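Asker: Sequence first, predicted coordinates after that:
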Amino acid sequence: MTKIPFVGHLHPLFGISKPLQFLSMAAQVDLNTIETRIENDPKSLNNYPVPLSPPAPHMSKNIELNRALTASSKSALFSLSKEDILFQDQWLIAVNKPQGIYCESVLSAAHGLLNNEQGEQVNFPELHLSNRLDRDTSGVTIITKSHKVAAKLVKAFTEHTVKKTYIAFCVGTIPKWQNINVKSGHGRSKHGAWRVYSVSDVGRTLPGGSYVRDMETSFEVMSINGQGYLKDSSELEKHEEKFIVVEEKSDISFDDEKAEVVVRAYPRSGRTHQIRLHCQYLGIPLRGDVKYEGVYEWKGVIYEGHELHAESLSFEHPITGQQVLIQAPFPSWARQVPGQLSS
């Protein structure tokens, strides 16, 4: 596939910036800040709540377009093998979705996989995705084999009775905590992007008729700069768990020296881009997550997607009632962390 070239210049935070334009420096600064100014202009707010996380950097639009085109090409050729199966019975099949593949292509590939098992061409009209992962998020994806099972499992996800863990590779400010719980609002801003809102805004109406919903995630530091977390480290606060109830913009500076931080995330709700948004708020955006201020280039390497992995799902089987735990093997970027991600 021929990629659309990206023409840009170096940027101190992200590695590259938005495409070069024949504009004065003042005009370029104006373009970068216009969305923020509009959102903070009382005349334009129309009594809508103001998001607390910043809009996506302008340079992210071209990068995301290139990634989408590449993923479309890869997804069209994607197929599943037996090695991709994490769990299967007569009602469910769980697979390990790779990075850069759309979930709809995983569903299509499941048809081919099941046909190979049957040894003949069989129609599977009731296959259904129970959970959807972002294009660049890898890990556990569950497909149900009947509408009845799908309805029960979707209900479990909606009611948050499915327990989930994720592994995220972040680059940002060194956390002063080992465990933290973040509660905030979540919703689409005036310009359609997912953003963090204050807890006190939960329930308020947003542009387009949606409303701010609650969002909660717990995080655990697994390693910092490749070293496992030590409880007696002078760099970290000696608390069992820190709690943040978001009511104002994050005061964490991105100008500080950056570190590689691997965290395990436990989402208590199931909002779109939840972990990515909360990592951004905590000052540790995912490596490669340009939409939410993550580095695009790091230590001379350009990252073609964010590094987030759906590690495990735990739930009551919708038919047998037994407890099921499904775990996906770590991707290569997580296996590079010495011995700290096995717990």
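Answerer: That came through fine. Only a predicted model underlies this, so the values are computations on that prediction, with no experimental measurement involved.
Asker: drop to CA atoms for contacts and neighbour counts, all remaining ones
Answerer: Fine.
Asker: Run a quick neighbour tally on P175.
Answerer: By the criterion of other Cα atoms under 10 Å, P175 has 18 neighbours.
Asker: That one belongs to a helix, doesn't it?
Answerer: No - counting by DSSP: H, G, I helix; E, B strand; the rest coil, P175 is located in no helix; its state is coil.
Asker: In three-state terms, label R195 for me.
Answerer: Per three-state DSSP, R195 ends up strand.
Asker: Next one: W177 from I244, what distance?
Answerer: Per Cα to Cα, to the nearest Å, W177 is found 12 Å from I244.
Asker: And those two? Which one has more around it.
Answerer: W177 (18 against 12).
Asker: so the more buried one makes contact with F243?
Answerer: No - W177 lies out of contact with F243 (Cα atoms under 8 Å); the separation is 10.1 Å.
Asker: Can you list the buried residues in stretch 60-71?
Answerer: Under the neighbour-count criterion of 16 or more other Cα atoms under 10 Å, stretch 60-71 has 60, 62-64, 66-68, 70-71 buried.
Asker: Ok, stretch 164-176 next?
Answerer: Counting neighbours by 16+ other Cα under 10 Å, the buried set in stretch 164-176 is 164-175.
Asker: what does stretch 318-325 give?
Answerer: Using 16+ other Cα under 10 Å as the test for burial, stretch 318-325 gives P318.
Asker: what's next to it, contact-wise?
Answerer: Stretch 318-325 is contacted from outside by 91, 149, 152-153, 312-317, using Cα atoms under 8 Å, 6 or more residues apart in numbering.
Asker: this is the other structure I want to compare:
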Amino acid sequence: MNDLSKESVTWVTIDESSESQRIDNFLFKHLKGVPKSHVYRILRSGEVRVNSKRVDATCRLVLGDVLRIPPVRSSRPTDNGEPKAAAPQMLSRHILYQDDALIALNKPSGMAVHGGSGISRGVIEQMRLEHPEFKFLELVHRLDRETSGVLLLAKKRSALVELHRAMREGETEKRYLTLVKGQWLNAKQSVKLPLHKYVTGSGERRVSVNEEGQTAHTIFTLKKSWPEFCLLEAELKTGRTHQIRVHLSHLGFPIVGDDKYGDFPLNKALQKRGLKRMFLHAFKMVLKHPLTGEMLSLEAPLPDDLKRFLRLLDTEE
């Protein structure tokens, strides 16, 4: 029998990546390693609550719903001779800012924000492991696995609720740096293209520009140009899934290294030139402190691998 380990009560606020999903399917992904029979059992018993109310397995999650997930026992994989995954890197050294209410991390590229879909441990699980003294620790928002940069975690439930409110109301400022293929002409350009989420035949989540999609607004500012590429600053006015990536790809300026919406032959060629991942970095967030109201400006420097590639472009001019 597999070894079992106790988990703690978890509070999760539903964001755009999980809205409209059935709660049983959400729990299967969130409680990786927990038998499906046990997931259905805690649903039937009322131990899982949505906005403090009992729900059944067919409940569809709504943006902003707050889930209470009870302590569960999850299976650890047995030693079957297969190679073990590399241990996640320590994240405490990537902390940009911390107080009693929140933590701002400079998330490394290649690390998912949470476990699931074949990932045993993401940022939130790793941070809880490194800081068992934190009685409450939840993601405030998400970044794609390959995207680096500023990521917020809440250390108090009141801070989480207020930060979610501020993000819904557009009271936070999020800025990214990205390198795209092609020659961007406008010094500053506002892009408003609706985005629609769908699932491919293989079960992969994707997003496309579609009139029936949700409103999405990005402001792009040209920072620097090279013969084949441009460095852009992207300011998010809405926070849709894959928003920057899809807006740029649709306009004919794919992000270099993007393995979903990018130029795949170009990506392969750039790997040989030293760019091993998507060039998208969340370099700045400006927000009011959720408890004190003080203005915070949180910045994450461009990672060394991306700096090196920009220097390479400079030498090739």
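Answerer: Thanks, I have it. Values in this document were obtained by computation on a predicted structure and should not be read as measured data.
Asker: In helices, which of the buried residues of stretch 60-71 of structure 1 fall?
Answerer: 60, 62-64, 66-68, 70-71 (DSSP state H).
Asker: ok, those residues vs N40 of structure 1, which is closest?
Answerer: S60 (21.9 Å; Cα to Cα).
Asker: correct me, but that closest one touches K291?
Answerer: Yes - shown here, S60 of structure 1 and K291 form a contact pair, counting by Cα under 8 Å, at 5.7 Å.
Asker: tell me the contacts of the aligned partner of S312 of structure 1 in structure 2?
Answerer: Correspondence of S312 of structure 1 to structure 2, assessed by TM-score structural alignment: K284. Residues near K284 of structure 2 by Cα under 8 Å, 6+ apart: 149-150, 173-176, 297-300.
Asker: Just say helix, strand or coil for K284 of structure 2.
Answerer: Going by three-state DSSP: K284 of structure 2 is strand.
Asker: For the closest residue to it other than its chain neighbours, give me its contacts.
Answerer: Excluding its sequence neighbours, the residue lying closest to K284 of structure 2 (Cα to Cα, 6 or more residues apart in numbering) is E299, at 4.4 Å. By Cα under 8 Å, 6+ apart, E299 of structure 2 lies in contact with 96, 150, 283-285.
Asker: repeat that for 7 Å
Answerer: Contacts for E299 of structure 2 (Cα atoms under 7 Å, 6 or more residues apart in numbering) come out as 150, 283-285.
Asker: now for it: what does it line up with in structure 1?
Answerer: Match for E299 of structure 2 (TM-score structural alignment): Q327.
Asker: where's its match relative to V182 of structure 1, distance?
Answerer: Using Cα to Cα, we find Q327 of structure 1 at a distance of 25 Å from V182 of structure 1.
Asker: quick one on the thing from earlier: between the contacts of stretch 318-325 of structure 1, which has the most around it?
Answerer: Neighbour counts for the contacts of stretch 318-325 of structure 1 peak at L153, which has 25 neighbours (criterion: other Cα under 10 Å).
Asker: Which residue of structure 2 is paired with that residue in the alignment?
Answerer: Taking TM-score structural alignment, the alignment pairs L153 of structure 1 with L163 from structure 2.
Asker: The aligned partner of A193 of structure 1 in structure 2 - how many residues pack around it?
Answerer: The equivalent of A193 of structure 1 in structure 2 is R206 (alignment by TM-score structural alignment). R206 of structure 2 has 15 neighbours, counted by other Cα under 10 Å.
Asker: Look up which helix or strand the closest residue to R206 of structure 2 other than its chain neighbours falls in, please.
Answerer: Nearest non-adjacent residue to R206 of structure 2, counting by Cα to Cα, 6+ apart: Y198, 5.5 Å away. In the assignment (DSSP states H and E), Y198 of structure 2 maps to strand 195-199.
Asker: how close does that strand sit to structure 1?
Answerer: Comparing strand 195-199 of structure 2 with its match in structure 1 after superposition yields a mean distance of 2.8 Å (mean Cα distance after the TM-score superposition for structure 1).
Asker: chain center to that strand, what's the gap?
Answerer: 17 Å (Cα atoms, centre = their mean, to the nearest Å).
Asker: One more: stretch 178-187 of structure 2?
Answerer: On Cα atoms, centre = their mean, the centre of stretch 178-187 of structure 2 falls 24 Å from the chain's centre.
Asker: Ok, stretch 295-308 of structure 1 next?
Answerer: Counting by Cα atoms, centre = their mean, stretch 295-308 of structure 1 comes out at 14 Å from the chain centroid.
Asker: Buried ones in it, by neighbour count?
Answerer: 295-297, 304-308.
Asker: Next: stretch 211-231 of structure 2.
Answerer: 215-222, 225, 229-231.
Asker: ok, which stretches of structure 2 are helices?
Answerer: 23-30, 36-44, 123-130, 157-168, 243-250, 264-272, 304-316.
Asker: of all those helices, which gets the most neighbours per residue?
Answerer: Ranked by average neighbour count under the criterion mean count of other Cα atoms under 10 Å, those are headed by helix 243-250 at a mean of 21.
Asker: The nearest residue in space to T221 of structure 2 that is not next to it in sequence: what's it in contact with?
Answerer: Closest residue to T221 of structure 2 apart from its sequence neighbours, by Cα to Cα, 6+ apart: K188 at 4.4 Å. Neighbouring residues of K188 of structure 2 by Cα under 7 Å, 6+ apart: 220-222.
Asker: Looking for the alignment partner of K188 of structure 2 in structure 1.
Answerer: In structure 1, K188 of structure 2 lands on N179 (TM-score structural alignment).
Asker: Tell me the spacing between that match and H273 of structure 1.
Answerer: On the measure of Cα to Cα, N179 of structure 1 and H273 of structure 1 end up 20 Å apart.
Asker: Give me the neighbour count for the residue mapped onto R268 of structure 1 from structure 2.
Answerer: Aligning on TM-score structural alignment places R268 of structure 1 opposite K237 in structure 2. Applying other Cα under 10 Å, we find 20 residues neighbouring K237 of structure 2.
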